[in-house]
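Novice: next one to model:
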Amino acid sequence: MKGIPRTPLVLGLAGLLPFLWGVLTRYIPALNDLTLQIAGPRFVAPYILLFYGTIILAFMSGVLWGFAARAEGETGGLGYALSVVPAIWAFLFAGTGPVSTAIYLIFGFLGVLGIDWLFWKNGLTPRWWMALRIPLTAVVVACLAVVALD
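Specialist: The predicted structure is shown next:
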């Protein structure tokens, strides 16, 4: 993760906390019970993983839109079209049941990583972008797999 500016790195890692919390509440019953008492069922697995995953997948559409704005001509048009895919994907496939939603989210995040790579390859992202996105996506996919494989 060398070369990634501090602010995007810290915010990216902080964005993993709800995913990691979901995994912890799935495997540590006492933490699950305490979280239920203090914060309610939205903050334990599988709910936090699926709801937060859906929000972040849609958020990534906005990030990609910003990168598409750097392109011109046909590349720009394709970039804008690709940038809306994650939000539409999240809209269409969230709420289809815990296991299927987790599977769809995993494919959505892997798809975003592919779009990230395409934008990075075309010079639309910062040079360090893939160094950040690959490990973040790996953690997100691993966390969502907890629900997908349940």
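
Novice: CA only for contacts and neighbour counts going forward, please
Specialist: Fine.

Novice: for the chain, longest helix please?
Specialist: Counting residues, the longest helix found in the chain (DSSP state H) is helix 98-121.

Novice: run this one through as well so I can compare:
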Amino acid sequence: MVPAMNTIPRAPLVLGLAGLLPFLWGAVTVVLPDLGLWTAQTIGPRFAGPYVMLFYGAVILSFMSGVLWGFAAQLSGARATSGYILSVLPALWAFFMTGGGPTSAGISLITGFVGLLGLDWLFWHHGATPPWWMRLRVLLTTVVVICLAIGVFA
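Specialist: Okay, the predicted model is just below:
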């Protein structure tokens, strides 16, 4: 049986969902401060509350720049050039916009992930991604933004 073209293959889905764990853990340790305190004392403060989400979020935006670079390689001519230029924006955003305190960094990451979703759509629209790409990216981005919002606004 051939899967539908928009069905997310198991490996990208499982790995994408696993990649949400630091965001989910960060949100849970914000909502449950005792768990956050235990985590900070046991593993270290960088692995609790908004801090795990902020550090990991910057890493993921940088990682996604590499993914978009790979998609730009699927394009040609002016679209490829534009794609390469656009592909570095998430990493630059993470580098320049997350240096403030946890609130401003969290808001910047939320903005960065929403902007990344727009770039995902653009590459998908130009046929540089797998057909299922936007289904995966909308799912993952929604969870990431909710978790970051918990870190910022809770």
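
Novice: care to give me the TM-score?
Specialist: Once superposed, the chains reach a TM-score of 0.96 (TM-score structural alignment, normalised by the length of structure 1), with 149 aligned residues with a Cα RMSD of 1.1 Å.

Novice: corresponding residue for V63 of structure 1 in structure 2?
Specialist: Taking TM-score structural alignment as the criterion, the aligned counterpart of V63 of structure 1 in structure 2 is V67.

Novice: list the contacts of that match.
Specialist: S87 (Cα atoms under 8 Å, 6 or more residues apart in numbering).

Novice: what comes up buried for the helix or strand hosting it?
Specialist: Using DSSP states H and E, V67 of structure 2 falls within helix 49-72. Within helix 49-72 of structure 2, the residues that count as buried by 16 or more other Cα atoms under 10 Å are 49-58, 60-62, 64-66, 68-72.

Novice: and that helix against structure 1, how far off on average?
Specialist: Taking mean Cα distance after the TM-score superposition for structure 1, the mean distance separating helix 49-72 of structure 2 from the aligned residues in structure 1 is 0.6 Å.

Novice: elements contacting the helix or strand just after that helix?
Specialist: The helix or strand immediately downstream of helix 49-72 of structure 2 is helix 77-87, counting by DSSP H and E. Secondary-structure packing of helix 77-87 of structure 2 (3 or more Cα pairs under 8 Å, 6 or more residues apart in numbering; DSSP states H and E): helix 49-72, helix 102-125.

Novice: identify the residue range in structure 1 corresponding to helix 77-87 of structure 2.
Specialist: Helix 77-87 of structure 2 covers residues 73-83 of structure 1 once aligned (TM-score structural alignment).

Novice: buried residues in that stretch, which are they?
Specialist: Residues G76, G79, Y80, L82, S83 are the ones in stretch 73-83 of structure 1 that count as buried (16+ other Cα under 10 Å).

Novice: now for the fourth one: which residues touch it?
Specialist: Contact analysis of L82 of structure 1 by Cα under 8 Å, 6+ apart lists L64, I115.

Novice: go again using 10 Å as the cut-off
Specialist: L82 of structure 1 makes contacts with S61, L64, W65, A68, G76, G111, V112, I115, F119, as judged by Cα atoms under 10 Å, 6 or more residues apart in numbering.

Novice: columns distance to I103 of structure 1 on top of these, output as CSV?
Specialist: Putting the contacts of L82 of structure 1 into CSV (distance: Cα to Cα, whole Å) gives the following:
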residue, distance to I103 of structure 1
S61, 19
L64, 22
W65, 24
A68, 27
G76, 30
G111, 12
V112, 14
I115, 19
F119, 24
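
Novice: next, give me the two most distant ones among those residues.
Specialist: Farthest pair in those (Cα to Cα) is G76 and G111. Separation: 18.6 Å.
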